[in-house]
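[1] the sequence isn't on hand, but the structure is:
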């Protein structure tokens, strides 16, 4: 009898360990393409979560609130079920027939072509003066999303009014130049937009009307930054060299439509609409190992369009790339291009 009980306990223990190892020891594998081959819709499979889906397709799991906001039929982001269909692209990226289009319009070398860009971050040379913070919410969850109610504590509450909008942001880190190690400023990441509904003597009641990432209590507010901008390419007025010092995405490998930051700004003559060639030299396979790399010719690997300028930095959108762009790559602006 004791032997049977011991065997039974051993079987239960082994079953628990097997369940634990499946739940925590295995990485969920999602079917379908990755990177630039992001589908319009995704069919949920057993074991999927919004976090893992965003990690798989965007390499940014914290993007899950944006995907949740695109799928109003998902009432609880922590519960999605096999057979559910999730939209992975913003409605603004859909054509009239519902087919996903590239979100940008661009023709290399031509002026007057309108470029629609997404503004979710930039570098500031000096610390921002916050307009207040998103302090509270009646909701119980840690991460807030589209249409959630929030309460704002504003630095100038008497001037607040119904309909006024603020961008919610975080300071991610200091941006250090890859070559000189100088601190160029702080990287600002915009998480969403809130709109005031009512104001009382103590705070403003608002609603989240746009979500681009995880929004939490305690995040700072600034004057609304337009999420979509229309930029017309313009002719470069001077020759200039610079470097890719950081990017909006934490990924080391950057590609077309990623946002990068360049160590040249208005004080160096950079204007919105200017175009930089992205350059690199060396052997692609042994890039960091061969001393002879420094004697090889520079090759053009991509192009970027300037969409925001600051005193000593610029935000640019990679409009085309032959290979992955990286922090530390050179950029050049050619006069009359």
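    Done, it's in. Note that this is a predicted model, so its numbers are computed, not measured.
[2] please make it C-alpha for all contacts and neighbour counts, starting now.
    Will do.
[3] what sits closest to residue 137 if chain neighbours are left out?
    Counting by C-alpha to C-alpha, 6 or more residues apart in numbering, residue 137 lies nearest to residue 150, which is 4.3 Å off, once chain neighbours are set aside.
[4] next one for the comparison:
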């Protein structure tokens, strides 16, 4: 009997040590954290977890609160045990008096979803959520384009009159104005992956005379220039609430471009990668970034050697298109560059 008890205790201890070795939680993880305005889901995940992309695996939605999958300033994220396993959940509190809190009962207070904390600071990605997009060649073929401003000005801003040339589809009076950027092509297959279109403003149609279109500039994030194209103003639902997660299956991507055309990429920089919806990439997917190993010559033997790829940090996808995606650098242990590789964490 003593041997049996000892065996059970030994097995229990072994399982505890095994869990401790594989636990996603940091050794100094707090028991709870009060969410503050300005926090991001990545920040909170890093507070508790060694690997922030494991958030979906350890999150337990509290069924007693409104929108249990969202986190708001003032919420308390707690480390709890459910069926013997550590999980994170949220308690929603409401401030009654200075220094006094009360637990929020279901449906007592409904918070606007817009107030939920985002995965990453929206200041960093806002223009890429609302202004930039990836378009295909057929989407921009034959569309109207700016030819100049009034009084022969080549650039115009908000409130100005400008002129465009082209054919306006029936029933459309408002357009977004885009500046065509780089066209991305698969080097192996020559397939066009997309064109980076930077949104710079908006116009409304004033008058059409043949192929000449007079427009009023209603929005100007940058000055409009000759050659900028007009695309119909279409409301697109772009979700800013998402969660860090690992891809569902192995994916390898390559960095094609970086915001501003800089040569080296650091933390919070925006990049365009060569994988998208068709490849299974999802918003929130986290990848490890690797600097490609150099190719060198062995001076002893004359052989050509390929050095190992070196880990450079973490990036998270925040918007996907059919063949490409936008991602942001969340961690940078060394400078990255166009051509570097992304792999599952």
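    Done, it's in. All figures in this text were calculated on a predicted structure; none of them were measured in a lab.
[5] still on that earlier bit, measure the counterpart of the residue nearest to residue 137 of structure 1 in structure 2 to residue 18 of structure 2 for me?
    Across the two structures, residue 150 of structure 1 finds its equivalent in residue 162 of structure 2, going by TM-score structural alignment. Taken as C-alpha to C-alpha, to the nearest Å, the spacing of residue 162 of structure 2 relative to residue 18 of structure 2 amounts to 68 Å.
[6] between the two, which one's more packed in?
    residue 162 (28 against 11; other C-alpha atoms under 10 Å).
[7] residue contacts, that one?
    The neighbours of residue 162 of structure 2, taking C-alpha atoms under 8 Å, 6 or more residues apart in numbering as the test, are 146-150, 156, 214-217.
[8] same question, residue 264 of structure 2
    With contact set as C-alpha under 8 Å, 6+ apart, residue 264 of structure 2 has these partners: 335-338.
[9] just the buried members of those?
    Neighbour-count burial within the contacts of residue 264 of structure 2 applies to 336-338; the criterion is 16 or more other C-alpha atoms under 10 Å.
[10] any chance of the residues you listed in TSV, plus distance to residue 307 of structure 2 and secondary structure?
    As requested, these are arranged in TSV below (distance: C-alpha to C-alpha, whole Å; DSSP: H, G, I helix; E, B strand; the rest coil):
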residue	distance to residue 307 of structure 2	secondary structure
336	16	strand
337	17	coil
338	18	coil
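[11] ok so, going back, so which of the contacts of residue 162 of structure 2 are in strands?
    Using DSSP state E, the members of these that fall within strands are 146-149, 156, 214-217.
[12] which of the contacts of residue 264 of structure 2 does structure 1 keep?
    Under the criterion both residues aligned by TM-score structural alignment, their matches' C-alpha atoms under 8 Å, the contacts of residue 264 of structure 2 that remain in contact after alignment to structure 1 are 335-337.
[13] so which of these comes closest to residue 329 of structure 2?
    The shortest separation between residue 329 of structure 2 and any of these is 9.6 Å, and it belongs to residue 336 (by C-alpha to C-alpha).
[14] alignment lookup: that closest one to structure 1.
    Residue-level alignment of residue 336 of structure 2 against structure 1, with TM-score structural alignment as criterion, gives residue 325.
[15] please name the nearest non-neighbouring residue to that match.
    Closest residue in space to residue 325 of structure 1, ignoring its immediate chain neighbours: residue 254 at 4.8 Å, by C-alpha to C-alpha, 6+ apart.
[16] now which residue in structure 2 aligns to the one you found?
    With TM-score structural alignment as the criterion, residue 254 of structure 1 lines up with residue 265 in structure 2.
[17] what about its match, how many residues nearby?
    Residue 265 of structure 2 has 20 neighbouring residues, counting by other C-alpha under 10 Å.
[18] looking at it, it is touching residue 333, isn't it?
    No - with contact defined as C-alpha atoms under 8 Å, residue 265 of structure 2 does not count as touching residue 333 (10.8 Å).
[19] contacts only, for the alignment partner in structure 2 of residue 207 of structure 1.
    Residue correspondence to structure 2 (TM-score structural alignment): residue 207 of structure 1 is matched to residue 217. Residues in contact with residue 217 of structure 2, defined by C-alpha under 8 Å, 6+ apart, are 156-162, 201-204.
[20] could you redo the last one with a cut-off of 6 Å?
    If a contact means C-alpha atoms under 6 Å, 6 or more residues apart in numbering, then residue 217 of structure 2 has 158-160, 203 as its contacts.
[21] secondary structure class for the closest residue to residue 205 of structure 1 other than its chain neighbours?
    Once its chain neighbours are removed from consideration, residue 205 of structure 1 has its nearest residue in residue 151; the separation is 4.8 Å (C-alpha to C-alpha, 6+ apart). Taking DSSP: H, G, I helix; E, B strand; the rest coil as the rule, one finds residue 151 of structure 1 in the strand state.
[22] so what's residue 151 of structure 1 up against?
    If you count contacts by C-alpha under 6 Å, 6+ apart, residue 151 of structure 1 has them with 135-137, 204-205.
[23] possible to save these as CSV with neighbour count and distance to residue 68 of structure 1?
    What follows is the contacts of residue 151 of structure 1, written out as CSV (neighbours: other C-alpha atoms under 10 Å; distance: C-alpha to C-alpha, whole Å):
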residue, neighbour count, distance to residue 68 of structure 1
135, 16, 22
136, 16, 21
137, 19, 19
204, 21, 26
205, 21, 23
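[24] ok, back up a step: between the contacts of residue 264 of structure 2, which is nearest residue 137 of structure 2?
    residue 338 (23.0 Å).
[25] which residues touch the residue mapped onto residue 305 of structure 1 from structure 2?
    Mapped onto structure 2 by TM-score structural alignment, residue 305 of structure 1 lines up with residue 316. Going by C-alpha under 6 Å, 6+ apart, residue 316 of structure 2 touches 284-286, 327-328.
[26] in the residues you listed, which residue is surrounded by the most others?
    Neighbour max across these (other C-alpha under 10 Å) = residue 286, 29 neighbours.
[27] what do we get in structure 1 for that residue?
    Using TM-score structural alignment, residue 286 of structure 2 lines up with residue 275 in structure 1.
[28] got it, and residue 327 of structure 2?
    Per TM-score structural alignment, residue 327 of structure 2 is aligned with residue 316.
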